[in-house]
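J.: Let's see this in three dimensions:
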Amino acid sequence: MSEWFEESFGEDYLLVYRHRTMADAEDEVDAIVEWLDLSPKDHILDLCCGTGRHSIALARRGYRVTGLDLSETLLSHAVALSKGLPVRFVHGDMRSLPFSKEMFDVVLNLFTSFGYFVEDRDNERVLAEIRRVLKPGGRFLIDFLNRPAVLRSLVPVSEREEDEVKIREERWIEGDVVCKRIFVSDARGERRYEERVKMYSRDQMEEMMRRAGLSVQQVWGDFEGNPHTERSRRMIIAGRRPE
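T.: Reported below is the predicted structural model:
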């Protein structure tokens, strides 16, 4: 039986998340450049890059970027969108990165691309892989959901229409997992997808990172740079692999 993330990141995903724009990515990259003090010499891994919005925004600024994703559909869009830019896209699993150790100066993991696995050990493998591919002193940034905000503001059902396609999203909590069921209906019929993300508190994230050999340095609540609190929209964690 396939995992949900092997089924959900196809052409319909692009429609469901069309509101996540290139302009948003440009603004987020502006913050990342400042927060991580990026250098033109940095080699950056955009881990779970999707259609490459952030990879492209970084490449436009002259950074050397590699984007990795499991979805070949999303990667094909990334390649098309990045034509002419110095960015490389690679197919792979974030639990076992197809890169040599100490290859990157920076690893980015954006738009809640963490917590995809049922078992904590698999999510911790992702952090261990981030450490492995980072150079000593290399920096990382993980943009994750903020559990208290999700619990407080979860919308059980929403419906909308995009280009004559009806989209219905149902959301619920199962223990530590926030779940979403997506129904996409058009002239071709109805398709159904699921998303399941394991929610971790800030303390849990920091402890997992410590065990993986990563040092947390700063936590923000959004890309505007506000401090992280229980009411923050996001939990954006930045740190380093120690020297």
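
J.: Every contact and neighbour count from this point should use C-alpha atoms.
T.: Noted.

J.: those strands in this structure, which residues are they?
T.: 43-47, 64-69, 87-91, 104-109, 134-145, 157-162, 165-174, 177-186, 189-198, 215-220, 234-240 (DSSP state E).

J.: Identify each buried residue in the third one, please.
T.: Going back to what we said before, that points to strand 87-91. Across strand 87-91, burial judged by 16 or more other CA atoms under 10 Å covers 87-90.

J.: of all the residues you listed, which two lie farthest apart?
T.: The distance between the two most remote of the buried residues of strand 87-91 (CA to CA) is 10.1 Å, for V87 and V90.

J.: To compare against the first, here's the next sequence to fold:
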Amino acid sequence: MSDSLAKNSENWFSTWFDTPYYHILYKNRNDEEAQGFMDNITHYLNLPENGTILDLACGKGRHSIYLNKLGYTVTGVDLSENSINIAKEFENENLHFKTHDMRVPMHETYDAVFNLFTSFGYFETHEDNINTLKAIKESLNEYGFGVIDFFNADFILENLIPEETKEIDGIVFNIKKRVENKKIIKEIRFEDKGESYFFTEKVSAFTLEDFEQMMEEAGIYLLEVFGDYKLRKFYKTQSERLIMIFK
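T.: The predicted structure is shown next:
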């Protein structure tokens, strides 16, 4: 992928998320922490036994697979065909994966819709973000809860590391981060097998206030906000996560 193509790609996520390198760079994510979060959030929501959950932007399905082990009927969807093909290996009668654009509502409704690990804010337009929230709303049944787990932009911006290097599986990833037009831009450069690669991630640095405005526009009622995976109180300057529960 050429530098110019990577830089100018509005839908950067549809190429980067489909590469094996995306999964290599992020493979050391903390599964124990993620599973603890799923235990806490399902307990907090008091979801019905055998309840139905939509995992929106599920990646390779690590949250979906664990939620299914907890006894829920789970559908995981993602725009990345490669990720979904990997996730499909774990399917069973109560666990299904499919390729789907989160801006579009599902045909079914669910007891909960989870959008986890900062899987929001990739789109270029306000309209796309609102359409995503409306799609979540339309995918919930009348008793259903929505959950968005986002980074806390105030904390992230205050603690941004402009440059770092990570070596994973013999590949040296050079990562630069900056803020531009209220977006966090992450540039990732590396070489592998004699080829040079360059990818850009762009995520909107939405604050709680931004989400409150968007939710109002989408007709969503924000119920509760937490600041970490243990569901502790949200502090604007200290919390690492922004976890929102809505109806």
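
J.: quick one on the thing from earlier: please produce a markdown table containing the strands of structure 1, extended by distance to A25 of structure 1.
T.: As requested, the strands of structure 1 are arranged in a markdown table below (distance: least, CA to CA, whole Å):
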| stretch | distance to A25 of structure 1 |
| --- | --- |
| strand 43-47 | 12 |
| strand 64-69 | 14 |
| strand 87-91 | 16 |
| strand 104-109 | 13 |
| strand 134-145 | 12 |
| strand 157-162 | 21 |
| strand 165-174 | 24 |
| strand 177-186 | 23 |
| strand 189-198 | 22 |
| strand 215-220 | 17 |
| strand 234-240 | 15 |
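
J.: Tell me which of these lies nearest to H19 of structure 1.
T.: Among the strands of structure 1, the nearest to H19 of structure 1 by CA to CA is strand 157-162 (10.4 Å).

J.: so where is that closest one in structure 2?
T.: Matched against structure 2 by TM-score structural alignment, strand 157-162 of structure 1 falls on residues 163-168.

J.: how far is the matching stretch from where the chain is centred?
T.: Distance, stretch centre to chain centre, for stretch 163-168 of structure 2: 22 Å (CA atoms, centre = their mean, to the nearest Å).

J.: Mean deviation, it versus structure 1?
T.: Stretch 163-168 of structure 2 differs from its equivalent in structure 1 by a mean of 0.9 Å after superposition (mean CA distance after the TM-score superposition for structure 1).

J.: The alignment partner in structure 2 of C48 of structure 1: neighbouring residues, count only.
T.: For C48 of structure 1, the aligned position in structure 2 is A57, judged by TM-score structural alignment. The tally of other residues near A57 of structure 2 (other CA atoms under 10 Å) stands at 25.

J.: so what's A57 of structure 2 closest to, chain neighbours aside?
T.: D78 (4.3 Å; CA to CA, 6 or more residues apart in numbering).

J.: ditto for F9 of structure 1
T.: Closest to F9 of structure 1 by CA to CA, 6+ apart is S71, at 6.1 Å.

J.: can I assume the one you found is in contact with G52?
T.: No. Using CA atoms under 8 Å, S71 of structure 1 is not in contact with G52; the gap is 11.6 Å.

J.: more crowded one of the two?
T.: Using other CA under 10 Å as the criterion, S71 of structure 1 and G52 rank with G52 on top: 30 against 21.

J.: out of everything not next to it in sequence, what's closest to that one?
T.: A78 (4.8 Å).

J.: now that neighbour: how far from I130 of structure 1?
T.: Remark: distance between A78 of structure 1 and I130 of structure 1 (CA to CA, to the nearest Å) = 22 Å.

J.: quick revisit: which residues do V87 and V90 of structure 1 both contact?
T.: Shared contacts of V87 of structure 1 and V90 (CA atoms under 8 Å, 6 or more residues apart in numbering): 66-67.

J.: Longest helix in structure 2, please.
T.: Using DSSP state H, we find that the single longest helix of structure 2 is helix 31-45.

J.: That helix: which residues count as buried?
T.: Within helix 31-45 of structure 2, the residues scored as buried using 16+ other CA under 10 Å are 34-35, 37-39, 41-42.

J.: Of those, which is the nearest to L223 of structure 2?
T.: L223 of structure 2 lies nearest to I41 out of these, by CA to CA, at 13.6 Å.

J.: so what's the closest one up against?
T.: Residues near I41 of structure 2 by CA under 8 Å, 6+ apart: L231.

J.: Counterpart of it over in structure 1?
T.: Using TM-score structural alignment, I41 of structure 2 sits opposite I32 in structure 1.

J.: L208 of structure 2 too?
T.: Using TM-score structural alignment, L208 of structure 2 pairs with R202 in structure 1.

J.: Now do that match: how many residues are near it, please.
T.: Look at R202 of structure 1: counted by other CA under 10 Å, it has 20 neighbours.

J.: Nearest residue to it in space, please, no chain neighbours.
T.: Here the residue nearest R202 of structure 1, using CA to CA, 6+ apart, is M235, at 7.6 Å.

J.: Alignment lookup: that neighbour to structure 2.
T.: In structure 2, M235 of structure 1 lines up with L242, judged by TM-score structural alignment.

J.: Tell me who's in contact with the residue nearest the centre of structure 2.
T.: Nearest to the mean C-alpha position of structure 2, counting by CA atoms, centre = their mean, stands S119 at 2.0 Å. Residues near S119 of structure 2 by CA under 8 Å, 6+ apart: 57, 149-150.

J.: quick one: the residue of structure 1 positioned farthest from its centre from E169 of structure 1, how far?
T.: The C-alpha centroid of structure 1 is most remote from A187, which lies 31.3 Å away (CA atoms, centre = their mean). Noted for A187 of structure 1: a distance of 19 Å to E169 of structure 1, by CA to CA.
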